[in-house]
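>>> Here is the input, now give the coordinates:
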Amino acid sequence: MEAKRLNKFISDTGFCSRREADNLLEQGRVTVNGKVPDAGTKVTAQDKVRIDGEMLRIRHEEPVFLLFNKPAGIATTTDLSVRNNIIQALNYPASLQPIGFLDRDAEGLLLLSNDTEWARKMTKADTRYEKEYIVTVDKLISPDFLNKVSEGGIPEPGEERKKNFVNRLGTNRFRIVLEPGTNHHLKRVVEGLGYKIVHLQRTRLSDLTAGKLHVGMWRTLTGTEITSLKNEISQKARRNFGSSRVADDFTDEDFAPRTTRPAKPKTPAKPGTSTRSATPANRSAKSSPRSTGSTGQKRIGKSKPASARPASRNTSRRTGGSPKR
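Sure thing, here's the model as predicted:
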């Protein structure tokens, strides 16, 4: 293994994201070979990296790429101390990271992967692929409101913006297709126009739709779907609706930053034990061949309902389900 930056090493173990790893480093909770590391430290597999005294280990997992039809009430965070987080909901035996952001109260399609580099690039390129939503707001919608929503909010005087497709579905309900290079912060746009979102459903991500994937279900992406997404995010960033900001300037963290909660002191695991607990570090253990699924064929599984999810992580492994959609 080549030397890599410490925050990437921590992210690759599945403990947390790079941004959360940077916070841990600033808090002095990370040690390398028993010493607090300097900024920019690089490490290899031979170095002993610990967080709050607990050793991190490189994962040995096959790449996993999932499409999840998220129910409302599930938080898109890897922090296991957060109630009804997506990791416990899926209970998938791999160190997954959600790609992008979908509000706890929203439902719809969300990508997850244990390929941290791909997940980071997909999140950074969040505005480079189309997204489609069905939105319900708290009061009657007008043609002027729909026009401003299609433009991504109220434009500056003289500013020209690329319009998104908007279709009125009812007195307080509409469908919108967010085009590449436009403002994808839909909740912020709607609230900026004096409305509140009552219900938000994401029905499409690029060319991915739910199809027969009911709410609460997940499936693995096919090799063709993965290749298509990788090609899409490799395109050059587009200018954002006539302004000087480019698509990469808008990220989900910019809209709704996630914070890492202060961790309680952890008791080091006893030698020889191999138990799976609610601590993120234990997600780095080597998974069985059943844990990853295939990128060339689809597997389907179902998440646990929010009311049935325990406070700590379930130790049972899910095997997915029928290979049919």
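>>> use CA for all of it now, contacts and neighbours both
Will do.
>>> Around the closest residue to K187 other than its chain neighbours, how many other residues sit close by?
Counting by C-alpha to C-alpha, 6 or more residues apart in numbering, I197 is the residue found nearest to K187 once chain neighbours are left out, at 7.0 Å. Neighbours of I197 under the rule other C-alpha atoms under 10 Å: 19.
>>> another one to check against the first:
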Amino acid sequence: MSESVRINKYLSEAGICSRREADRQIERGTVTINGKAAVMGDKVGPGDIVMYGKKKVSMEEEAVILAVNKPAGIVCTSEKREKDNIVDYVNYPKRVYPIGRLDKNSHGLILMTNQGEIANEIMRSRNFHEKEYIVKVNRDVTEEFLQKMSQGVYLEELKTVTRSCITEKVGRRAFRIILTQGLNRQIRRMCEAFHYRVIDLKRIRILNIRLGDLKEGTYRKITGQEWEELQEQLKG
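Here you go, the predicted structure:
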């Protein structure tokens, strides 16, 4: 690090937590700079010693992003009180946490990282990042249903209309959908609006990262060209 940065950004880029969580921990007095409790707006420069609780924070930590094939039943949280939390399930040797969520009953691709800034960029709704799913439902998929889904759906429970999206029939009772937002249980709610029930929901892509043939319950590290392409998309 060659210049000073705000303490919340420093913690985020060091992979400790998001900026929002950093602000919470600063308010709680969990964070110190050179032995003094940090306050909102403090900056960290070269040579400063930052502590997060009892942990010394270093910007030299290697950036890690994992593609995980989450099974149904695993919860996308780092909360230890949740016995089926994905952090314990993956059991990666470095501290990583999930980027966004994939609901407990769904399966497929979830990304995990130790880089707060990258997590923030991927999750920001205004960035319109694509996420692709294969959905199986309880009755035949019609062109009318797919067209209505793609045009945006009013969700009564959330009092909002979903963004337009891409849909494609891939089986008698299955379709592909590409979203650019991540509302709570969005696909399930959209289907329910047209009296369809989701039987199986699998995420197969986030941005340029594809699930591919990754075995369920395993992970792989994002490296090389895939990592470079991800960084380019996040910059865009």
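>>> before we move on, the earlier item: just confirm the residue nearest to K187 of the first structure contacts T136, I think it does.
Yes. Assessed by C-alpha atoms under 8 Å, I197 of the first structure is found in contact with T136 at 5.9 Å.
>>> can you tell me which helix in the second structure is longest?
helix 224-235 (DSSP state H).
>>> List the buried residues for that one?
Buried positions in helix 224-235 of the second structure, judged by neighbour count with 16 or more other C-alpha atoms under 10 Å: L230.
>>> again, but for stretch 95-111 of the first structure
95-102, 104-111.
>>> Out of those residues, flag the one nearest to I87 of the first structure.
Closest approach to I87 of the first structure among the buried residues of stretch 95-111 of the first structure (C-alpha to C-alpha): L96, at 7.3 Å.
>>> And the closest one, how far from L111 of the first structure?
Noted for L96 of the first structure: a distance of 10 Å to L111 of the first structure, by C-alpha to C-alpha, to the nearest Å.
>>> just K212 of the first structure next, same as before
16 Å.
>>> Please apply the same query to P98 of the first structure.
Relative to L111 of the first structure, and taking C-alpha to C-alpha, P98 of the first structure is found at 6 Å.
>>> Please look at V153 of the second structure and V161 and confirm they touch.
Yes. When contacts are counted by C-alpha under 8 Å, V153 of the second structure is listed as touching V161 (5.2 Å).
>>> Give the residue from these two that has the larger number of neighbours.
Neighbour tally, V153 of the second structure and V161, criterion other C-alpha under 10 Å: the higher count belongs to V153, 19 against 13.
>>> Give the buried residues for the longest strand belonging to the second structure.
Counting by DSSP state E, the longest strand found in the second structure is strand 198-206. Residues of strand 198-206 of the second structure classed as buried by neighbour count (16+ other C-alpha under 10 Å): 198, 200-206.
>>> again with stretch 116-132 of the first structure
Buried, per 16+ other C-alpha under 10 Å, within stretch 116-132 of the first structure: 116, 118-132.
>>> do stretch 168-187 of the first structure as well
168, 172-186.
>>> how long is it from one end to the other?
17 Å.
>>> Does G153 of the first structure touch G194 like I think?
No. Using C-alpha under 8 Å, G153 of the first structure is not in contact with G194, being 10.8 Å away.
>>> Go ahead and flag the most central residue of the first structure.
P98 (2.2 Å; C-alpha atoms, centre = their mean).
>>> what's the distance between the closest residue in space to it that isn't next to it in sequence and K121 of the first structure?
Spatial nearest neighbour of P98 of the first structure, chain neighbours left out: L112 (4.4 Å); criterion: C-alpha to C-alpha, 6+ apart. The gap separating L112 of the first structure from K121 of the first structure is 12 Å, by C-alpha to C-alpha.
>>> hmm, back to that, and which of the buried residues of stretch 168-187 of the first structure is nearest to V36 of the first structure?
Distances from V36 of the first structure to these, taken by C-alpha to C-alpha, are shortest for H185, at 38.4 Å.
>>> Find the nearest non-adjacent residue to that closest one, please.
F255 (6.9 Å).
>>> what does E60 of the second structure give?
Looking at E60 of the second structure with C-alpha to C-alpha, 6+ apart, the closest residue is A14, at 7.7 Å.
>>> Tell me how many other residues crowd L24 of the first structure.
20.
>>> repeat for K55 of the second structure
10.
>>> Kindly report the same for G216 of the first structure.
Applying other C-alpha under 10 Å, I find that G216 of the first structure has 21 neighbouring residues.
>>> my guess is it meets N69, correct?
Yes. The pair formed by G216 of the first structure and N69 meets the contact definition of C-alpha under 8 Å, at 5.5 Å.
>>> quick revisit: continuing past the longest strand of the second structure, what's the next helix or strand?
Going down the chain from strand 198-206 of the second structure, the next helix or strand is strand 209-210, by DSSP states H and E.
>>> ok, residues contacting that next one?
Strand 209-210 of the second structure is contacted by residues 67, 109, 204, 226, 230 when judged by C-alpha atoms under 8 Å, 6 or more residues apart in numbering.
>>> If we use 6 Å, what do you get?
I204 (C-alpha atoms under 6 Å, 6 or more residues apart in numbering).
>>> After that strand, which helix or strand is next?
Trace forward from strand 209-210 of the second structure with DSSP H and E and the next one is strand 219-221.
>>> with the first structure superposed, average distance for that next one?
Mean deviation of strand 219-221 of the second structure relative to the first structure after superposition (mean C-alpha distance after the TM-score superposition for the first structure): 1.7 Å.
>>> Now that strand: buried residues?
Quick answer for strand 219-221 of the second structure (16+ other C-alpha under 10 Å): Y219.
>>> Which strands and helices lie in contact with it?
strand 65-70 (3 or more C-alpha pairs under 6 Å, 6 or more residues apart in numbering; DSSP states H and E).
>>> Pull the residues that contact the strand it packs on.
107-113, 216-222.
>>> From S142 of the first structure, how far out is the nearest residue to G153 of the first structure once chain neighbours are set aside?
Spatially, and ignoring its direct neighbours in sequence, G153 of the first structure is nearest to V189 (5.3 Å; C-alpha to C-alpha, 6+ apart). According to C-alpha to C-alpha, V189 of the first structure and S142 of the first structure sit 15 Å apart.
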